[in-house]
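S.K.: predicted structure and sequence below. I'll ask about it afterward.
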Amino acid sequence: MRSSSWAVVVWSVLGMGVAALTRADCPDPVGRWPVAVQAVAAAGTTAYLGSGSTLIVLDVSNPATPSAMGSTVVPATIDRIAVSGSFAYVAADSAGLRVLDVSDPAHPVEVGHADGLASDVAVSGTYVYVFDSGGLSISDVSNPASPVRVGSWHGPFAPLSPGRVVVSGEFAYVGGQDDLGWALYAVRVSDPAHPVAVGSYRGPTERGHPVLTDLALAGNLLFATEAGYSEVYETTSMDVLDVSNPASPTWLGGYGHSYSPSGYAVATSGPSVFLAYSSQLDVIGIADPRNPVLTSAQPLNAGVAPAAIAVAGHRVLVADREGGLYLFDDSACGASGCSLACTPVVPASAVAGAPVAFLGGFLQGGCTGTPTFDWDFGDGSAHSSEQNPSHAYPFGGAFRWSVAVTLAGASCATSGTISVASSLAPISAPGAYAYVVPTSAHKPGYNGTNWVTDLVLTNPGLTDTVARVYFIKGGRDNTGSPARPVIVPLRRSLRLSDVVASTFSESSASGAILVGSDVPLIVTSRTYNDALAGTYGQFVPGIPLGQAVGPATTAWLTGLSQSASDTLGFRTNIGVVNAGAQHVQVQIALYGGDGFFLGSKSVDLNPYDFQQVDKVFAGLAASGVDDGYAVVSSATPGAVLFAYASVIDNGTGDPIAVPASVPPTVP
């Protein structure tokens, strides 16, 4: 390796001349493979190259003299390569996904494939993600010899156009071309069979009609490179996006040169980004992602059109098509000191009074020691020096938070905005979408039963939401029932286990639950007998508030049973809920299966009240009731009524929920 030296180089950045001190050995050019290469991946001291339709396995343990260990041919041109364990996954253009066993580098062999188109490939766990004709295809490769396509997502991309895909956690970031230029989509892939786009970003159209050429991730930063069609436009070669909130990818900054028709390739390593284009490899510092800074550069002497970059340890490999493969060592890039890049994760929304988790992520290179943090939450409160503090905003508004990280003399800083809901609506105005779960409990019951309810809120939308959860406790006026705020992330299900005790702090109570939100939710619950031998439960969905039974309608509860014995057979409980702001009188008319009227019960309900009538047929039929039914009604003007029944096995405590049915109107 050459000794350290410094050079002054003048680069043209977005049309402006910028003088930058660069290290001549950062990264250090240490080797060359003079064979045409358009794709590269690396793992340890082994590189995997795509040269036309040939996969070459290259030993780069001594990068000054790389040597081929083996090769094999696939049916079409290799566009991209991803490696995991003993397998290489190849995006082979019109030949689709090809799976190669590379456990014996001297004899790589294809063991499986999935037909179709493939211009890019990424692997995570046992799933492979391919950009195919206009979108994303997901295959299960738990058996690499037999990839099974399990899901797909297709965006508004131009047919047959190439695209790019990178994966991190439960999200795939998919970019491609459409009529306006290029666009990027954040696709949730936590359920591989049903991927769904939750957010998007469009490349600026004022730069002409640029083409997306590459994607790379570093923490919550996504780097997208592009090339322009015309010299009329000055093209930003790299956009820096914040994807900490995948529902809203946000442009932070850009870095680039004037027009480059040959395209760009990008990869990341710690707090540095490597950007290759026609004649050079740039090393870009992202300590402030809003202002990427050129820190060093190396010429690509025979530079043609860099197609891909791979980083493994200190090795940086650039596939330069006909220019061959360049091998660099970036050890010296950290020799001049520590470098940092801040990549915190902060939610986009919160509720006043509720704790918010701030995660102090960062990337570092050449650093030793323990970092220090300085969080400013933007509300005038004391700063925090914790890496991952929790903070509750006392009031609502939009707050500009910031974090600074210092380590070994280096520092980075970044900021963002969090929107905090200022107040929670009363139960009389729960939100644009409201749902009533007519029964819930945390209390002992008849025959030694112990009733508990789990509430599940599912957000099918594309933005996080704050749900407002109210408890309508039985036997009282709940007009003043406070809302409990619950943040339900986009495309997530949130379970509130034993909700009556855990969320409402009730030690022995039953009642209904009202859930309000500004976006549609799917509300479900399970109320069950928590017994020593296991649980016996009933599914009770949340019913939209607009489906309440009014004074002009009746609710029917059918299939009801009650045995003469209290220990054998079944018993029936009926519950009624008033979800309105006035007193309501409810009539429950009870019938046998043969239609014979057995009697009625009258229930007076306070505003926002709940009552359950246990063993509702007691005293009305000495021999018991089979297949009976109840008709629930109210003559109170403006009544907002819900009803349900539970048929419970006296021996086991196993309940069956009976939802209310409203008969159709007879014409």
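M.R.: The structure has been received and is ready for your questions.

S.K.: every contact and neighbour count from this point should use C-alpha atoms.
M.R.: Will do.

S.K.: look up how far Ile543 lies from Ser623.
M.R.: 35 Å (C-alpha to C-alpha, to the nearest Å).

S.K.: check Arg495 too.
M.R.: According to C-alpha to C-alpha, Arg495 stands 18 Å off from Ile543.

S.K.: with Val283 instead?
M.R.: Using C-alpha to C-alpha, one gets 57 Å for the distance from Val283 to Ile543.

S.K.: which of those two has more neighbours?
M.R.: Between Val283 and Ile543, counted using other C-alpha atoms under 10 Å, the more crowded position is Val283 (23 against 20).

S.K.: isn't that one right up against Ser272?
M.R.: Yes - contact criterion C-alpha atoms under 8 Å: Val283 and Ser272 qualify, at 6.5 Å.

S.K.: hmm, Ile522 is touching Gly461, no?
M.R.: No - in this structure, Ile522 is not within contact of Gly461 by C-alpha under 8 Å, at 10.2 Å.

S.K.: quick one: end-to-end length of stretch 525-545, please.
M.R.: In stretch 525-545, first residue to last residue: 16 Å (C-alpha to C-alpha).

S.K.: actually stretch 584-599, not the one I typed
M.R.: Across stretch 584-599, the terminal residues are separated by 20 Å (C-alpha to C-alpha).

S.K.: please point out which parts of it sit buried.
M.R.: For stretch 584-599, the neighbour count (16 or more other C-alpha atoms under 10 Å) marks 584-593, 598 as buried.

S.K.: which two in the residues you listed are spaced the farthest apart?
M.R.: Farthest-apart pair in the buried residues of stretch 584-599 is Val584 and Gly593; separation 28.3 Å (C-alpha to C-alpha).

S.K.: comparison target, given below:
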Amino acid sequence: MDLAPYSNNQINRVFRDYPPVNGYVDVWADSEEAIYYCYGSMLDNATSDPTTILPQVPSDDVTFIPAAALAAGLEGAFFETDIDLNNVGSTDLTYELLWLPRGEDNSDPVSSETFSLAAGAGVRYANVLDEVFGLDPDMVGALAIEASGMDLLAMSRTYNLPSAKVAGTFGQELPGIPADRMIPTGVKKRIIFMNENDDVRSNVGCISGAATEVAVQIELYDSDGVKLETKYMMLPPYSNRQINGIFQDYAPVNGYVDVRTYTPDALIYCYGSVLDNVTSDPTTVLPQ
């Protein structure tokens, strides 16, 4: 892809010559002093619902997927989660998946069997809570992945199966978060693009990577920067929670949240999810 100064381009259906296929792309630039950014977009062929896939670099042997579901939601939604793992290293590695139920003390979590993944290979788990853990509805929580090395990438897509409303799916991505890239004690992150009105609703979820109970402070602001409220989310060890309709008491409103923890030695990660009230199509909003 040749890009003129400050330009952009997109290759649609980049794998069209190789269907059916699951795969990945590596991107780099040979031009001196180049500065660029690339992204992936996977679209459902029935709904054209796009799922954003951001570029990643591995950095830890423990990775958290902040949310996973096999459960009914609001407005007739039913959510499932697929995950994709990829070994970017030059040697084989092994890994286990850990199931972290929402709101529970996960100090001793249920683990999968040990899997292996060849160098340069990837694997997709469709409806991971059923395929790997044999869970039945209604289950919500998060996942952790413990690998034998630091070369494992993870990405998830949680999607709504909208029953008789339309064919196809509506989904959102949540990347795997290496443990060393979680939010440490005292660091504030902002989640923007929050909305609550007749058309959309907004949720905020958080996961803890600490072995002790963690208190997460969530400050709500409207688009003018007026503070509306401070909420607190208590997370047991290695647990996760989600506040649905977090701005519902202030609708209609556009706003944002600031998240942080003052619990000593804590590691957290929080995300936003904005859902269409008709299709329950979720849009991920990552902290910045």
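M.R.: Noted; the coordinates are in hand. Model, not experiment: these values are computed from the prediction.

S.K.: coming back round to it: in TSV: the buried residues of stretch 584-599 of structure 1, plus distance to Ala421 of structure 1 and secondary structure.
M.R.: As requested, the buried residues of stretch 584-599 of structure 1 are exported to TSV (distance: C-alpha to C-alpha, whole Å; DSSP: H, G, I helix; E, B strand; the rest coil):
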residue	distance to Ala421 of structure 1	secondary structure
Val584	33	strand
Gln585	37	strand
Val586	37	strand
Gln587	41	strand
Ile588	42	strand
Ala589	45	strand
Leu590	47	strand
Tyr591	49	strand
Gly592	52	coil
Gly593	52	coil
Leu598	52	strand
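
S.K.: just give me the match in structure 2 for Tyr528 of structure 1.
M.R.: Alignment note (TM-score structural alignment): Tyr528 of structure 1 maps to Tyr159 of structure 2.

S.K.: quick check: its match vs Glu173 of structure 2, distance?
M.R.: Distance from Tyr159 of structure 2 to Glu173 of structure 2, counting by C-alpha to C-alpha: 9 Å.

S.K.: ok, the alignment partner in structure 1 of Gly122 of structure 2 to Val523 of structure 1 distance?
M.R.: Under the alignment (TM-score structural alignment), Gly122 of structure 2 pairs with Ser493 in structure 1. Note on Ser493 of structure 1: its distance to Val523 of structure 1, by C-alpha to C-alpha, is 9 Å.

S.K.: joint contacts of these two?
M.R.: 456-458 (C-alpha atoms under 8 Å, 6 or more residues apart in numbering).

S.K.: among these, which ones are in strands?
M.R.: Counted as lying in strands by DSSP state E, out of the shared contacts of Ser493 and Val523 of structure 1, are 456-458.

S.K.: just put those in JSON lines and tack on distance to Glu506 of structure 1 and neighbour count.
M.R.: Formatted as JSON lines, those follow (distance: C-alpha to C-alpha, whole Å; neighbours: other C-alpha atoms under 10 Å):
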{"residue": "Val456", "distance to Glu506 of structure 1": "18", "neighbour count": "18"}
{"residue": "Leu457", "distance to Glu506 of structure 1": "20", "neighbour count": "22"}
{"residue": "Thr458", "distance to Glu506 of structure 1": "24", "neighbour count": "18"}
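
S.K.: next, format the residues you listed as TSV and append distance to Ala555 of structure 1.
M.R.: Output for these, formatted as TSV (distance: C-alpha to C-alpha, whole Å):
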residue	distance to Ala555 of structure 1
Val456	25
Leu457	26
Thr458	27
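
S.K.: which of the residues you listed sits closest to Val647 of structure 1?
M.R.: Val456 (22.6 Å).

S.K.: what lines up with Gly89 of structure 2 in structure 1?
M.R.: For Gly89 of structure 2, the residue aligned by TM-score structural alignment is Gly461.

S.K.: how much space between that match and Pro520 of structure 1?
M.R.: Gly461 of structure 1 is 7 Å from Pro520 of structure 1, by C-alpha to C-alpha.

S.K.: follow-up on the earlier one: more neighbours: Ser493 and Val523 of structure 1, which one.
M.R.: Taking other C-alpha under 10 Å, Ser493 of structure 1 and Val523 do not tie; Val523 has more neighbours (23 against 16).

S.K.: so that one versus Val658 of structure 1, what's the distance?
M.R.: For Val523 of structure 1 relative to Val658 of structure 1 (C-alpha to C-alpha), the value is 17 Å.

S.K.: cool, Gln585 of structure 1 as well?
M.R.: 22 Å.

S.K.: what is the burial count for Pro551 of structure 1?
M.R.: A total of 16 residues lie near Pro551 of structure 1 under the criterion other C-alpha under 10 Å.

S.K.: scratch that, Asn87 of structure 2 is what I was asking about
M.R.: 24.

S.K.: give the contact list for it.
M.R.: 93, 117-122, 151-153.

S.K.: and what of Ile83 of structure 2?
M.R.: Counting by C-alpha under 8 Å, 6+ apart, Ile83 of structure 2 makes contact with 124-128, 154-157.

S.K.: which single one of those residues is nearest to Leu70 of structure 2?
M.R.: Nearest member of the contacts of Ile83 of structure 2 to Leu70 of structure 2, counting by C-alpha to C-alpha, is Asn127, at 7.5 Å.

S.K.: so where does Gly186 of structure 2 fall, helix or strand?
M.R.: If you go by DSSP states H and E, Gly186 of structure 2 is not part of any helix or strand.

S.K.: map it onto structure 1.
M.R.: With TM-score structural alignment defining the correspondence, Gly186 of structure 2 maps onto Ala552 in structure 1.

S.K.: separation between that match and Leu641 of structure 1?
M.R.: 11 Å.

S.K.: cool, and Thr213 of structure 1?
M.R.: Separation of Thr213 of structure 1 from Leu641 of structure 1 (C-alpha to C-alpha) stands at 59 Å.

S.K.: who has more neighbours out of those two?
M.R.: The residue with more neighbours, out of Thr213 of structure 1 and Leu641, is Leu641; 29 against 24, by other C-alpha under 10 Å.

S.K.: which one in structure 2 is aligned with the more buried one?
M.R.: By TM-score structural alignment, Leu641 of structure 1 lines up with Ile268.

S.K.: go on, Gly475 of structure 1?
M.R.: Checking with TM-score structural alignment, Gly475 of structure 1 has Gly103 as its match.

S.K.: isn't there a helix covering its match?
M.R.: No - going by DSSP: H, G, I helix; E, B strand; the rest coil, the assignment for Gly103 of structure 2 is coil, not a helix.

S.K.: let me know how buried it is, in neighbour terms.
M.R.: The tally of other residues near Gly103 of structure 2 (other C-alpha under 10 Å) stands at 18.

S.K.: same question, Phe539 of structure 1
M.R.: 17.
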